[in-house]
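A.B. asks: need a structure here:
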Amino acid sequence: MDQYGKGGGTREKVEEVAGREGGKAWTGSRRASKDPSIRPKMKSLLWFVTSLVALEMSLAEVHAIPKTSFVRDFVNFYRISRVCVISPDTNPWLSETLRQLIRFPGCFTSAPGVRKGASNPASGNATRPHPAPRFSCRGLRVMRLGTPSERELFKEIFIGEEIRQRWLLVSGSDFPQLLEPVYLPLSNMITIANFSSDGKVATLWESYQVSEHLEQRTQPVGRWVSIARPPHARTDTHAQFESATAGEKLAAEGVFSSHPLVAGLAIPKVVRVERRRLGVGALEAPVDDPPLRRRDLTGLHVRCTTVEYEPLVVLKHHLDGTVRVKGLFGKVFDALREITNFTSTCRRVRDGQWGVEVGGEWRGMVGEVVDGTADVAVAPLAITLERSAVAEFLLNVVASSYGIAMRRPSNEDYMWTVYTKQFERGVWGMMVTVALALGAALYVVSRWSKNECEAHLSESFFTVVGFLFGQGTTLGFHTVAGRTVMLTALLLQLISLAYYTSNMVSALTVGPSLPALNDLRDVHNDPAITFGFVKGTANTIDFRDSSNPLLQEVWRNIEEEDLSPTAPAGMERVREGDYALMLWELFFDMNYGHDCRVFMLPARYFSTYTSFALPRDSPLVPLMNKLILDIVSSGLLRKWWTELSYSTTDCSALEATPIELKTVLTPFLLLGLSALVSLGILAAERSLCQTRTPASLKKYSSVPKE
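C.D. replies: Down below sits the predicted model:
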């Protein structure tokens, strides 16, 4: 049964209380008998009980149990709007607590029934999944803790989501012994009220454990004193606030100092408290977040898994197989360890991957956190929806996006075309056509003009080629037609040589231009380029689970050998050939921003936030998040960023560099080949000349040349 009613003495609440006192589960008119003959009798009985309960409530202030009055003051202090009162059975404390809370305006009160389930005594109330009792509640949980049976009920309930809920346990001085078998994680929100024998004075305590196998730590956090009032004095239902956090006004009145049980209570300075005079008594209670001030984790040993990712994660290997984590994330982890006093042992992740689900099983650092091999992953793990479903991520430490890294073209890549790529094929074709036309025109002019020396066809073409290479000729041009052809050839030489030499000098000095690629689509459409990314990273999830058609097509075409085991290995592959690697932009800038042999395409993808990963529902998450906020707000993170030494180079700046042999090897090879061709032509000419020499002239062949 889980009924809620609003304060002010509503019928459903009174019916519920009356039903519990009568040993029955009354739920109002909704549970009335379906038999019409007894329905009027039920209504009469119900109104009688309602009137009786209303009369008792009017006298509740005089006959109230003091402990229940404290619950009312506690709810009033924190302005709690929903309360669940839990008890293993119906008893006067339960009834009186419900009466007190029902009279409080604006508070929805319920007494949920708890159906006990089979629990595993060996595992206690650890965060591991195990059968839980049926229990439904929203708001503050209030429960009396005075007997072993009540302790066992609390132990059954205090699992899973209930660990992170707010609890008020009403107990006595033996509460440490009662709670000893119960695991109280670091992030629990339990307040324990330790009452005096008369129930008019109480001290407030908190208890927690750094880990399941360490002892419970208990500290006082507040106190409550019932204030005697005149019999007919009006009790306000609203709190009277005191602005002073140390309670100077109340202390001057002697409210707390007059009671030995609370007068000497030493509340730690880290607990921020406020004192308020309320409807029944005066209450001093914490107003901060308990898990965020529990910074002393002495005795806790943390196992971490990590991966090399310079300069964010730099690993120093030890002989025993462990590593020391340095770099930016190492400094953050060391700061967390120094503040909280825990110890740690770090190891490199076994499979070298970051964290991806394959066949229903998580691998990499996320997999080691999920299966319990590690307590934390110290690396810039991308926070994704899939990973967040199985692990807890701390607040963002570093944010960046992904880009595509490629090899920058160089003159060495154009060994055979470095001296021909200055013009496109169409320009080269046009130049050859014009040269042939000029050669033919020169031959026609020399044959048909009466004042020009006749030239052979081969001599005409060689003359035009000589003009193009800046050479002269022994031929004389005496006519306007011949001189026009000659000037046209010289003009062609001037234009072509000017464009060619300027482009070639620029290419040899600055290097070739970047390829005409802008984004992933251009890379995917180029069959000469192989695309890949680092294996086991968030990119696997980005491509595999994406609904984008382009990403899906790229994922279908990726082979296992296209993936790189690590980012440095992938960049080596980029330098070697036609390989495009998707890489974190920040990592590329810090490690390869000075290397002009590689560049990154302008398009960016998958903006991500990265941080540490912890097991799901880890009690360390709230505290670690608070500490990271302190590190960021104090400027330490910015300081550590400035200490990272990395530089970038403007590869577009003009800088003359020596020309390598590989760049000029092609023209030297052509020169050598031309020399060999000329020798071959010489041999052919001598052979042809000997064949065509007349027999009458052979007698002069033995005459030596003068």
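
A.B. asks: okay, CA-based contacts and neighbour counts for the rest of this
C.D. replies: Fine.

A.B. asks: neighbours around residue 671, how many?
C.D. replies: Residue 671 sits with 11 neighbouring residues when counted by other Cα atoms under 10 Å.

A.B. asks: Against residue 202, how distant is it?
C.D. replies: 104 Å (Cα to Cα, to the nearest Å).

A.B. asks: repeat for residue 377
C.D. replies: 43 Å.

A.B. asks: again with residue 667
C.D. replies: 98 Å.

A.B. asks: Which parts of the stretch 351-500 of the chain are helices?
C.D. replies: For the stretch 351-500 of the chain, the helices defined by DSSP state H, counting those that start in this stretch occupy 364-370, 385-388, 425-448, 457-468, 480-510.

A.B. asks: Alongside the first, I'd like the structure of this one:
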Amino acid sequence: MEAKKLFWLNTGVLLVMVVMRCQGYYNVGQFDFVSDYVAFYDVRLITLLDSGMDDDGRRNSWSKKLHSQLVRQHHIYISLCPQRTPNGTGNTGFSLGNEGLIVGRLQTHSDLVLFSNVFSTADSHLSWLLLADQGFPDLLKEIYLPLNNKVTIAASDTAGTIISLWEAYQLAKDHTFKTFRIGEWKAKGHAAQGVLPSKEKLVAAVGSQFKKRAMREQVSRHGMLRAPVDDPLLHRDDLTGLHLRCVTGQFPPMSVITDRPDGTVTNSGIIGSLFHEMATRLNFTYTCHRSRDGEWGALVDGQWTGVIRDLVDNVADVCGSTLDVTQERAQVVTYLLPLLTDGYRLFMRRPTTSDDKWNAYVKQFSIGTWLLVVTAYFAVVLVLYWTSNRSPDQCSLSFTDSATVILTFFAGQGTSFPLMSASCRITALMGLMLHVLLLAYYTSDLVSSLTAGPPDPKLSTIQDVYNSPSFELGFVRGTSLQYFFKESTDITLREIWQSIEGKKDVVLTRSIEEGIERVMKDSYIFLEWRLPVLFNYGHDCRLLMLPTSYFDVQTSLTVRKDSPLIPVFNKVILEILSSGLLEKWQRDWSVEAGDCARTRVEPVGMKAVLGPFFLMALAVALSGCLLAGERLRRRGGKIERF
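C.D. replies: Presented below is the predicted three-dimensional model:
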């Protein structure tokens, strides 16, 4: 008898619910759940997403009833997002805030269309709560929920006394849904009635599984809610074999690529190791290619080049090497967490003795010192000439003979002219003393410069390079340096860019290798990021790095703009950085730099002695000319010898 009464009681309740639904009333338990959900997460701003109509064309009023209940129980701001614009054109005119919670339904096809239209244009960081029933897995098949969505689905039983919370996402549009049951709400004083969407049913529909989350339980006004309190995006770390398209370039030791016969490349190096570790932890695969034009990415005549262009054109999903972070690039792509920070340095060829073939034997003294030496020489010549012609004890010397005698003293030689007077001998001692001074200072500097090489140039800054007409400045084309120069607040840097832009086909290179090759051959100074140059050429003491650093920038992996993979990638990058693996890979790919600070002893080449031998040849030629002139004069008298 009692069982029969209970049967009729449940039947009556169900009939009342059906009638209420037909009249435009809805599951009151869902409204109570929303009230407790708002209190649980302390939501202050709510947007109600209401289509205004059921599938059968009847006007509904669920949002008004929910609005009325929330206003009575909470101090919150509530707005309504309508389906139509005020002009009645039928076009969607949605106005969503940048924060808070958006509450909508996912029970009918009209609900699905409205949610799909709004969700596809809304910011990905917005939080959603969709009120659904046990049929929501079938509706999910018609929409795309990316990996980074923050949608919570509240699936209610028939009576609205037990509601299960779910999350769902797709790795890509052609992938099936992955769903996770994350929580549950139970109404106060009610036993579970009806049937929940069971785990088995969802497995058959979309492949569900449970996930471990940081949970909290709270008893509120209408029931008990158990729900997660962490970021849902941090737990979507299994990409289940998702295949990504990677674009990269040769940039050792960051990315060391090797071409394959099928047109793809292998990616190793510091960032290559990082990317491989990310693929292992997140369970995705990838294929890497070079950028279509071989550049990294610069804005030229309004069009992007290189890696950036491949990402913008959806040719690639992620860049497998680091890119400099610039404001211009950040408008079209998204940077992940920064990995390394370093600056650009100026590189030039270290001077050698071969560079001083014309001035190797005169650069020991400054111009002022050489003028002083010449002045002292002629002063001693005049004194010797005057004393030899005034002294009664000395045979007279001509001015030419006096000059020859003092010149032989400067060269460390003696003379056959008899110097009989004391005044002439003292003058000769003055010439010999000057010889000692020249020998001490000039010879020591000459020997050291010929053996140890010339000193490093006095260039230090890019301003020095710009002011030196003998050098040409350049860098790799299609890199962030074009942006740094062009947008710099430094007038000098902008002037340098203007001079480079006029001859960029001449001074800009296609690669670091080409730039260093030009440094070794020409009077060319190359501006490049410090780390790759030191990795490839740090052992080569012919290369000199100037001390001033420019454009200290952060570098990072790059993905397509607003990619759903961003939070997942950032999470695993943070884990790798915290583990010290990046430092390990840097050590693995580091090379020992050459000890270029020690004294460099090198043999004297032909170019270094070309100048003196050329002067000797001129002297021989001059001597022959003078001999010819003397014979032509045919002087009759004998030359008196002393």
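
A.B. asks: what's the most buried one of the helices of the stretch 351-500 of structure 1?
C.D. replies: helix 364-370 (a mean of 25; mean count of other Cα atoms under 10 Å).

A.B. asks: Apart from its neighbours in sequence, what residue is nearest residue 106 of structure 2?
C.D. replies: residue 132 (4.9 Å; Cα to Cα, 6 or more residues apart in numbering).

A.B. asks: surely the one you found meets residue 152?
C.D. replies: No: here residue 132 of structure 2 lies out of contact with residue 152, judged by Cα atoms under 8 Å, at a distance of 10.2 Å.

A.B. asks: For these two, indicate the residue with more neighbours.
C.D. replies: In terms of neighbours (other Cα under 10 Å), residue 132 is the more surrounded of residue 132 of structure 2 and residue 152; the figures are 24 against 20.

A.B. asks: residue in structure 1 matching the more buried one?
C.D. replies: In structure 1, the residue matched to residue 132 of structure 2 (TM-score structural alignment) is residue 171.

A.B. asks: For that match, list the residues it contacts.
C.D. replies: Under the criterion of Cα atoms under 8 Å, 6 or more residues apart in numbering, the neighbours of residue 171 of structure 1 are 144-146, 192-195.

A.B. asks: what does stretch 547-557 of structure 2 correspond to over in structure 1?
C.D. replies: Mapping stretch 547-557 of structure 2 onto structure 1 (TM-score structural alignment) gives residues 602-612.

A.B. asks: How about residues contacting that stretch?
C.D. replies: With Cα under 8 Å, 6+ apart as the test, stretch 602-612 of structure 1 has contacts from 376-383, 393-404, 518-520, 542.

A.B. asks: Ok, stretch 517-537 of structure 1 next?
C.D. replies: Contacts to stretch 517-537 of structure 1, defined as Cα under 8 Å, 6+ apart, come from residues 353-356, 363-364, 404, 539, 550, 554, 558, 562-567, 570, 578-583, 601-603.

A.B. asks: Now intersect these with the helices, please.
C.D. replies: 364, 539, 550, 554, 567, 570 (DSSP state H).

A.B. asks: Pull out the buried residues from those residues.
C.D. replies: The neighbour count (16 or more other Cα atoms under 10 Å) marks 364, 539, 554, 567, 570 as buried among these.

A.B. asks: Redo the residues you listed as TSV? Include distance to residue 458 of structure 1.
C.D. replies: Listed next are those as TSV, based on distance: Cα to Cα, whole Å:
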residue	distance to residue 458 of structure 1
364	73
539	64
554	57
567	60
570	56
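
A.B. asks: of all those, which two lie farthest apart?
C.D. replies: Greatest spatial distance in these: 364 and 554, 23.3 Å, computed using Cα to Cα.

A.B. asks: In contact with residue 500 of structure 2, which residues?
C.D. replies: 473-474, 507.

A.B. asks: With distance to residue 369 of structure 2 as extra columns, can I get the residues you listed in a markdown table?
C.D. replies: Shown next, in a markdown table, are the contacts of residue 500 of structure 2 (distance: Cα to Cα, whole Å):
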| residue | distance to residue 369 of structure 2 |
| --- | --- |
| 473 | 33 |
| 474 | 37 |
| 507 | 39 |
